[in-house]
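S.K.: got a sequence here, can you model it:
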Amino acid sequence: MKWSILVFIVSTLWFSTTSLADPPRLAAALTLQEMETLLSSPVVAEDEFGFSVALQGDTAVVGAFADTVDGVETAGSVHVFTRNTATGRFEHRARLVAPDPGNGDRFGHSVAVHGDTIAVGAPFHDARGLDAGAVYLFEKPAAGWGASAPAAVELFPADAAALDNFGWAVDLDGDVLVASSLTDDYDGRFAGSAYVFERPVAGWSNAVAETAKLTPSSPGLLDQFGVSVAMGDDIIAVGSARHDHNGANDSGAVYIFARVGSHWISATESQKLAPGDIRGGDGFGTSLALDNADRLIIGSPGHDGIADDAGAAYIYERVTAGLFSLLTAKLIAPDAAVGDAFGNAVGIGGDRVVVTAPSADIDGVQSGRLYVFDRTLGAWVRPIQAQPFFPRFATQLQSYGRSLAVDGDAMLVGSRGSNVIGAGSLGSVSHLQFGIHVNAIEGRLDIVDLEATDPDGTTVGYSLVEIGDNDHDLVEVDATSGLLRFLRRPDYENAQGELGRHDFAVFVRLEDVGGEHSVYKVTVRLGNVAEEGTSPPASTFRVADVVVPYGVFADSGHQFGASVAVSDDLFVIGMPNYNGGQGAVFVWQYQGDGKAFVPRALLTSPDNQGGQFGWSVDVADRLLVVGAPRDSAGGFHAGAAYVFPIAVDEDWSDGLASFTRLENPDPDDSDLFGWSIATNGSTVVLGSRLDDAVETNAGAVYLFERNLSLAGGWTLRARLTASDAGADDTFGDSLAMDGDIVVVGSPGRDGLTGSNAGAAYLFERPALGWRDATEVIRLDPVNPLGAGFGDSVAIHGDSVVVSMPREYLDTSRTAATSAIDGAHVFEKPVRGWRALAGAVAYLGDARRSAKDVAIGESLILVAYPDRVLAYQKPAAGWSAHDGSAVKNFSLGPAKLDDYDPRVAISGKLVLIGNPDADGSLGNAWMLEGISIEQLLPALLLLFD
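M.R.: From the prediction side, this is the model:
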């Protein structure tokens, strides 16, 4: 038995802010970790703490608009937190209130922070008329927040009037403030407006007037122009969630305003944004986030995508000055449900997007969820550990994600109502950070090489920091290399750290030569892992990655995961229905030893023929083969396939541009050449399941070998057919290859009852090489009254597994006969395959149709619509197997029989595709041999 040390490095607890230089950071893939929960001080129930949040650097700002101030109800307050560099936690420093609080003002309804300035909206303040609104500015005192009460600057627009709700949304960027008046009645329709204020040289004061008023060119009644605002450099975006775009009620729109010259001037928009699939009630523009004025994310929480009001978010990029002319992604939640309101709050930073769904249910409670997306290969995808994020107090929260602020690797997530300390309905804010995790092996003192980088290009030094309760006395860090290691071997059986059994915590400080520093919390967890080697026991797999397509690839019906293949360190996932059936293929690479899976290539049909490119895939020995069975270049749906060589040191920068196209030598309409694929790296086998070469729709298989003397590099060597071929046999429906053995499925072959009983055929390479041939032996089901035998085949070494996808048709079936409905296992006899007498084992679950099979060194996987069964090879071989699964990942009876999951295995790596999930959008799961405890919950979600 070996143990792993799971190391969670919680991304920077704080950065120094003594200069404009950037502090050093860890160079690693990041995962989301919950750091702490912020509460108001004093704690007050029903104050709506967390309704609004803002974050920049070491300053966090939280609005509590329903707080009572000096006896004035719902006057509102704002709480300021700063990060304590001695403890790494945010500490409450100040409670800001309006100098003239009024009943129902809702001071803190909106907040923003930039540098030393905080802006607070009070949209129901009455100084300029009933609910006219106001915005307050606070600047940090010289001694810091909380040292003394900062003076407030109170701003109003020149045309302030009753019911304007000025201050509904605010944003700060340097010396510029934008604030909206949600129901400004300048046009008689209460459409709303926004105002821009610029800080004079003399500083902010009550006398500062707006420099510009921003309005839409086509205002409508109660459009809510100004429900959200975002500003960056020379761009201001304003959301109008109830605008009736193209006559669709409350569909929404976003307006873009560009600065002219060095100052803002009153104007209508430069651009109006609304996606092509916008519908009534979408609320497009409810939330906004802008990154460096070049990338804009827009929330549409009422969008009816997968479910009514499930929500969506859209990402636009600016190509030309002032214009967001490129819609690069539409994001949806993979587990979307009715009323989730995904997109209610959004955040963006570089190549990471965060979206909340505050109305999503957890155990029947409308608690809310948070989703993270990364930009990879031009598309936005949900990264490794970014499943829907649930905080520790998930079932005790209400509307988790009502508010959101993102700054670098940190974020604040507000919950309007919670009960995290058992004191009634309190608001709270989660402080989240991104971190990394790695693995180590028992017996090694080394834990992890921290590998920090400094944006300023200077040398980074490492040291331990003693903060609170931690285990710094158990470890050391190399001051130069950053290698973190144990001082002595831990007691793996009885390890007890400050965080509990098998859990340790230390803090590491990174500092560059200029004095800029950051501190990371490192959590070291000791856990059980399997021995090294191929095909670990089926009970020791864990989920290493989950992949869901996003961006232009995210749409129902695309069937991501319809084909899967894995070999060595490469994972291949097909999406044949992308773009109306053109198809796409994704390639990921495993970094090994518990490290990340890295997306490497995203391929579409190289010559734009389409034809469901990606319907079938296989990979072996750095060779990727992709089928496009409905390619029509050689005839309607005649089919084709593509071969992509992958260099060992592939830099992936060209997206695997080098390829060879393979076609049926005698193409005909509806041959479906490329329906199935198998390769061993030097030979490619392609199924043409409706080929008429022998009989109508009997099917055939074509074998190509690498030939470096040819320009294309591949030569057709053989056509394989069944000796007893008949019409509609669909020979070539499935394929498998290992070394010199090819197995072909023919699920349409008629059995004794003429009912598509099916068969599989085994071919072996002759001593003189491949040539046109019929089978060495036919593999038959033990019960010829079954149906579809051969729908899926797999081979590893001397073992072959063949699926029986449709249930036994005889109503007199018994428990004894029902077990054969899943998969048959065949083993090569001592005298060779020709001496095979029949199957040696039967693996199955009679309740559902087996959809796919995969086999490794000592493991067989059988996929059903509602489960994946894992079978372990006995020491005496498959013939000694009793038919029982090592693990039955049962998901209950209420699942669809037409779900069609795919499985692949190579060594300790497993890939599962579920193309029918999420309205046939599809997803895929990457597993590695580590821990059953992590596999089970993942598979429970797999087909939900």
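S.K.: from now on I want contacts and neighbour counts done on CA atoms only, so please keep to that.
M.R.: Fine.
S.K.: report the contact partners of T376.
M.R.: P599 (CA atoms under 8 Å, 6 or more residues apart in numbering).
S.K.: what's the spacing between it and V420?
M.R.: 36 Å (CA to CA, to the nearest Å).
S.K.: what's the nearest residue to V346 if we skip its chain neighbours?
M.R.: V355 (4.6 Å; CA to CA, 6 or more residues apart in numbering).
S.K.: wait, that neighbour sits on G343?
M.R.: Yes: using CA atoms under 8 Å, V355 makes contact with G343 at a distance of 5.6 Å.
S.K.: give me the common contacts of the two.
M.R.: Common neighbours of V355 and G343 (CA under 8 Å, 6+ apart) are A313.
S.K.: next, the structure of the following sequence, for comparison with the previous one:
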Amino acid sequence: MPPCPPVNERFGRTSRRMLVAWSCCILAAALPPAAGQCEIMKLVPADGGPNFCFGLSVAVDGYDVAVGSPRTSQRGMAYIFEREGGAWNQAARFMGDGLYGLNDQFGQSVAISGNAMLVGAWSENTGGAVYAFRRHNALWAREARFSAAETASGDRFGYSVALRGDVAVVGAPFRNAAYVFRWDGQAWSEQARLVATGGLNTDDFGQAVALDGETIVVGAPQHDAAGFNVGSAFVFERQRNGSWQQVAMLTPAPAWPSSRFGAAVALHAGAVAVGAPVGGSVFPAGATFVYERSGRGGWTQVAALSDPNAPGSSQIGASVALDGGILLVGASQYREGAGPATGAAYVFERRPGGWQGLARLTAHDGEDGDWFGAAVGLHGRLGLVGAWRDNPNGSRSGSAYLFAAGPDADGNGLMDACGCLGDLSGDWVVDSEDLALLIAAFGLGLEGGPDLNADGVVDQHDLGIMLMRLGSVCP
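M.R.: Next up is the predicted model:
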């Protein structure tokens, strides 16, 4: 079986590099590691195995979690986890047709919205495809398989997907296009083809896509408008006649060559986040840029976020997720010391004075080479971080981690969700469900989760804390 994709494959075509120096930049304040209880649960598939790459893509909506595993059974799989009775359980798994040979990369991208889910398979039939699944009466079933009308060999249709309600956006970065589809209750039909004004066929336009309401953002991490391979992100808005029109091209300030700005994009409530993970002299660890709407078609850069204490080449901005005033940013190459990349994820909050860093998240069992943060998802106060090179079921079998993530309303420097000691189920209330989870883990040697006093074992001391906290409601 071929190994999971290397980092330059994850980022598209081979990058071309130059060096440039900048004298000014905007940095986030040094970020503290999040408290251990921020981690809710580690997810692994029931059938995990070596080189499955579980966690290469993730998405979350409400209490539904989708995780891609593009090398499972060589064709790929996607999984759904649902929260039931305070616990997270694997509810479904999906596989593509597999009619066109192996290595379809089914699960390279996932998106979930309500009762619908999309899974991209960018190598299927050489040009790529997207599968749609829908939940009826608590059961998930395949709904459709579709491609663009013009899909041809090598397009990588399905490399990225976004879904909101009945509208989907699919990226095809080697065609340098993104496509809008709509579900009419019977079928998914192609509505529009999006291309960048003045774009080239080497821009990787479509490597990342995001959708919110009447707005779409498409990343083009090798676009040269701001300099050699700096990258751009393009904003499209739906017009009154139903067409989609490009209204803005976003570039970073400061900019540096080969930053791959646009490798990851997120969009929500009038804000856009764009990752520039390949560091340079300005931001050695990489950065994420935030833009806010300033009138119809207008967007203004309001922040450039990084970590001044992160090692160089941490790839801050490898993945981004945005919901309300909370931003989750993956840094898959973050490392402690001189070892290979363990990975990290950063939580930022929008405040009246601007965007501020809240926490740096790491896995309780993180190891060198996990690439924790290669994919992130966020909805409400629930964060999801993929670590596709983790080894719970063999080399690069992969995992995903659920975290509590949210604002710091009381200003004590700790995310409010993390301050709710004892909330093991992630429903923001300390109740009988949490007590049952602690009892189930009683006597085990654990870090985080039910080990409420962080002494490495779940014992009577943790039970005492839980009993005192019963009935507490999180902020």
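S.K.: the more surrounded of V355 and G343 of structure 1?
M.R.: Neighbour count, other CA atoms under 10 Å: between V355 of structure 1 and G343, G343 has more, with 37 against 29.
S.K.: mind checking what the more buried one lines up with in structure 2?
M.R.: Using TM-score structural alignment, the equivalent of G343 of structure 1 in structure 2 is G317.
S.K.: check the mean deviation of the particular helix or strand that has its match in it from structure 1.
M.R.: Element membership for G317 of structure 2, per DSSP states H and E: strand 316-323. Once the two models are superposed, strand 316-323 of structure 2 sits on average 1.1 Å from its counterpart in structure 1 (mean CA distance after the TM-score superposition for structure 1).
S.K.: for that strand, which helices and strands make contact with it?
M.R.: strand 264-268, strand 271-276, strand 287-293, strand 326-331, strand 375-379 (3 or more CA pairs under 8 Å, 6 or more residues apart in numbering; DSSP states H and E).
S.K.: and those strands: which comes nearest Y79 of structure 2?
M.R.: Nearest to Y79 of structure 2 among these is strand 375-379 (14.5 Å), distances taken as CA to CA.
S.K.: give the aligned range of whichever helix or strand comes after that closest one in structure 1.
M.R.: The first helix or strand that comes after strand 375-379 of structure 2 along the chain, using DSSP H and E, is strand 382-387. With TM-score structural alignment applied, strand 382-387 of structure 2 matches the range 410-415 in structure 1.
S.K.: in that stretch, which residues are buried?
M.R.: Neighbour counts over stretch 410-415 of structure 1 (16 or more other CA atoms under 10 Å) mark 410-415 as buried.
S.K.: for stretch 254-262 of structure 2, same thing?
M.R.: Across stretch 254-262 of structure 2, burial judged by 16+ other CA under 10 Å covers 255-262.
S.K.: I'd like the residues you listed as CSV, with distance to A121 of structure 2 and secondary structure appended.
M.R.: Listed next are these as CSV, based on distance: CA to CA, whole Å; DSSP: H, G, I helix; E, B strand; the rest coil:
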residue, distance to A121 of structure 2, secondary structure
A255, 33, coil
W256, 32, coil
P257, 30, coil
S258, 27, coil
S259, 26, coil
R260, 23, coil
F261, 24, coil
G262, 21, coil
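S.K.: ok, so of these, who is nearest V110 of structure 2?
M.R.: Checking these against V110 of structure 2 by CA to CA gives G262 as the nearest, at 18.1 Å.
S.K.: ok, the aligned partner of that closest one in structure 1 to S403 of structure 1 distance?
M.R.: G262 of structure 2 maps onto G285 in structure 1, with residues paired by TM-score structural alignment. From G285 of structure 1 over to S403 of structure 1 the distance is 15 Å, taken as CA to CA.
S.K.: coming back round to it: quick one: the match of G262 of structure 2 and A241 touch, right?
M.R.: Yes: the criterion here is CA under 8 Å, and G285 of structure 1 meets it with A241 at 5.0 Å.
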